Structures are given as C-alpha cells and as structure tokens.
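Peer 1: Below are the sequence and a predicted model for it; my questions follow.
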Amino acid sequence: MTLHWVPATERADLLADPVAHAVAGMEGVEVAEIDPDLADTAAFCERYGVRLDESANCVVVAAKRGGETRYAACMVLATMRVDVNGVVRRHLDARKASFAPMDDAVELTGMEYGGITPLGLPDDWPILVDAHLAEHPRVVIGSGVRRSKLAVSGATLTGLKRAEVIPLAN
C-alpha cells in the first residue's frame, strides 16, 4: 500500500485538534492517511514499506518527585528504546520515572493512544529528542490519531517549544 503525503495544513481532518492547531503555522509537515488498525509502529512499517529507522515513537513519561508528577515526551527512532529509568529520570530530576498510564496520556494530550505526537502537546511539557533522531532528514511520527501519520524532519522536532536534544536510548 502506498502512502499519499500532502501538507498537513491541507488535511486537518486527519489530525487531532491539538496537532491541527500546532501545525497551522508550520512548513514541511506532511500527513498521510493510513488504516487505523495498522497504526502501531511495527505493523505500519511492514504494511506501508517504511523502515523502522525512518519511523519514530513518542513515549509519554510520568516523572515523580516529592508528591508531584510532571510529564514529558520522549522521541526516539523506532529501532531504539528510551532509557526511562536512567537518562530520562535523571534529566527530569525525578525520584521515579515510568511510562505514563494510557488513560492519563490520552486525557492530558487530547490525542489517541498509539497516535500521540510531540506536535500539540501541553506547553509546559519538555520534549526530549534523541540525538540520532535530531539529525534525521525525514521521519514518520504519529498525528494525534490512529488513522494517519506525519512526516517531519528531525530539525522540525528540535525546533519545537521546550524541545531538548539528548541521548535517550539505552
């Protein structure tokens, strides 16, 4: 199956509301409609012929310290795993860090599970971008919904408000 990429601003119907607002003034963000049953990275890559090292995942992390929970998004290539308990925990100065519960991630982002993306996240969330991803010319990420994907450059991700480039993978 072939992906038909168009500027994301032309197909806001394929984006979660917070994502549509975020991309409204952005250049170089494209969207393609997909089968929502194939939104998970491995199934998507296999069906649409996208390599895992051309696809990236957004992981929502809940960091806790002193009774306070803060959230962050971590972006890594699909070939890598986020070091939540080491690198991310230390970077966020948390006593404990873990993947955010699915219901919390969905409610706080206004996006569908399996489609969460750094574009359109709450303004106070850090966006931690793995150094390997930051240099990528074009990568496929979520669109906020399971029925489409976005294509962006690593530079687009590192240019987001509150984005920080660090080595995230273990």
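Peer 2: Cool, the structure landed.

Peer 1: C-alpha only now, for contacts and for neighbours.
Peer 2: OK.

Peer 1: ranges for the strands of the protein?
Peer 2: Counting by DSSP state E, the chain has these strands, from start to end: 6-7, 30-33, 56-65, 68-77, 96-99, 127-130, 139-142, 148-152, 163-166.

Peer 1: Would you mind finding the most buried of the ones you listed?
Peer 2: Between the strands of the chain, strand 139-142 has the highest mean count of neighbours, a mean of 26, where neighbours are mean count of other C-alpha atoms under 10 Å.

Peer 1: residues in contact with that strand?
Peer 2: Applying C-alpha atoms under 8 Å, 6 or more residues apart in numbering, the set of residues contacting strand 139-142 from outside is 54-58, 114-117, 148-154.

Peer 1: same thing but at 6 Å, please
Peer 2: Judged by C-alpha atoms under 6 Å, 6 or more residues apart in numbering, the contacts made with strand 139-142 from elsewhere in the structure are E54, S55, A56, G115, I116, T117, K149, L150, A151, V152, S153.

Peer 1: residues in contact with A134?
Peer 2: G154, A155.

Peer 1: give me that answer again for 8 Å
Peer 2: Contact partners of A134, counting by C-alpha under 8 Å, 6+ apart, are S153, G154, A155, L157, T158, V165.

Peer 1: E135 is in contact with the third one, correct?
Peer 2: Yes - when contacts are counted by C-alpha atoms under 8 Å, A155 is listed as touching E135 (6.9 Å).

Peer 1: And stretch 131-138, how far out from the chain middle?
Peer 2: The gap between where stretch 131-138 is centred and where its chain is centred comes out at 13 Å by C-alpha atoms, centre = their mean, to the nearest Å.

Peer 1: Below is structure B, check it against A:
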Amino acid sequence: MLTWQTRRRWWTRPTSPSRSRRTASWCSAAGGEIERVTAALVLATTRADVNTTIRKSLDVRKASFMQMERAVTETAMEFGGITPVGLPADWPVLVDSRVVEAARVVIGSGIRGSKLRLPGASVARLPGVRVVKGLAR
C-alpha cells in the first residue's frame, strides 16, 4: 500500500461490482499524535471518504494508506486479499452502511486466489465492526 497522496489502492479487483466490497487499511500519525489504525469496507462502486469521514472517525488531522509491507506483515494476509475477517483485534473496522444493507457481499479471504461470500448483515457482526453512514461517496 502506498500513501493516499499517490492515489494507489491495494484492495482486490472486484469479481462483480454489484456484490464486491473493498477493504482498505489506513494508519494515521499526524505530528506527535498517537498512531491510529483502522480498516474500511465500502461498496466496490464507491470511494471511501478518507479525508472527512474516516479522518474524523480516527480523530486525527491526516489519514493515509498503510505501507503494503506493514499491512501484509501485521495482518498475515496476502497483498490484494486483505479482508476484515481476522484482522488484528485492536484494529477497528469501519463499514459503510450500504454494505450492511446489501443482500450478499463478496470480500477478500486473506489470499488473492479466493473470496468470501456472505450476507451483508453478517458483516456488521464481525469483531471490531462499526457501521458508519456516509463512509463512502
């Protein structure tokens, strides 16, 4: 993963835009602040609102993508297959409300070669999940 300024995303390419979801992790450290890490899950057809909603949820001045090597090491998942299932316990997972409203969602499985399909409402019951209205545009 590269910083947000490069506009490179590290989530997997959608298998079906109507059912797929994006997962991304951000780490934020603005000045002398304590670093805060979160993951976000949004519809594949939308973009996470990093500069407003996610940044405010983390209560920081600036949010950026976590470096790819660090994300892979800390999650023990493959680049391009990182999923909200099985993330470190201290990582909150912000989920756009539209994901939870979807009948079915397809998310990463931790490796690039497979996906998980589950009811959207099930995502809200994953550990550390906080459903946020307007997380994506």
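Peer 2: All right, it came through fine. Because the structure is predicted, anything quoted here is derived from the model rather than measured.

Peer 1: would you turn the contacts of A134 of the first structure into TSV with distance to K64 of the first structure?
Peer 2: As requested, those are exported to TSV (distance: C-alpha to C-alpha, whole Å):
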residue	distance to K64 of the first structure
S153	31
G154	28
A155	29
L157	25
T158	25
V165	21
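
Peer 1: distance from the centroid: which residue in the second structure tops it?
Peer 2: For the second structure, the largest distance from the centre (C-alpha atoms, centre = their mean) belongs to G32, which lies 24.6 Å off.

Peer 1: Would you mind measuring from that residue to V60 of the second structure?
Peer 2: Between G32 of the second structure and V60 of the second structure the computed distance is 11 Å (C-alpha to C-alpha, to the nearest Å).

Peer 1: ok, now R117 of the second structure?
Peer 2: Taken as C-alpha to C-alpha, the spacing of R117 of the second structure relative to V60 of the second structure amounts to 33 Å.

Peer 1: And L94 of the second structure, by the same measure?
Peer 2: When distances are taken as C-alpha to C-alpha, L94 of the second structure and V60 of the second structure turn out to be 15 Å apart.

Peer 1: quick revisit: between the strands of the first structure, which one is closest to V84 of the first structure.
Peer 2: Each of the strands of the first structure was scored for nearness to V84 of the first structure using C-alpha to C-alpha, and the closest is strand 96-99 (6.3 Å).

Peer 1: The closest one aligns to what range in the second structure?
Peer 2: Counting by TM-score structural alignment, strand 96-99 of the first structure falls onto residues 62-65 of the second structure.

Peer 1: hang on, the earlier thing: going by distance to M102 of the first structure, which of the contacts of strand 139-142 of the first structure wins?
Peer 2: Proximity of those to M102 of the first structure, judged by C-alpha to C-alpha, is greatest for I116, which lies at 10.5 Å.

Peer 1: Aligned against the second structure, show me the partner of that closest one.
Peer 2: If you follow I116 of the first structure across to the second structure using TM-score structural alignment, you land on I82.

Peer 1: next one: stretch 61-77 of the second structure to chain centre, how far?
Peer 2: 11 Å.

Peer 1: Can you list the buried residues in it?
Peer 2: Judged by neighbour count using 16 or more other C-alpha atoms under 10 Å, the buried positions of stretch 61-77 of the second structure are K62, A63, S64, F65, M66, M68, A71, V72, T75, M77.

Peer 1: Now the first one: closest residue in space that isn't a chain neighbour?
Peer 2: Which is K62 of the second structure. Here the nearest residue to K62 of the second structure in space, its sequence neighbours aside, is A30; by C-alpha to C-alpha, 6 or more residues apart in numbering that works out to 5.9 Å.

Peer 1: How about the second one?
Peer 2: Counting by C-alpha to C-alpha, 6+ apart, the nearest residue to A63 of the second structure once its immediate chain neighbours are dropped is S28, at 4.7 Å.
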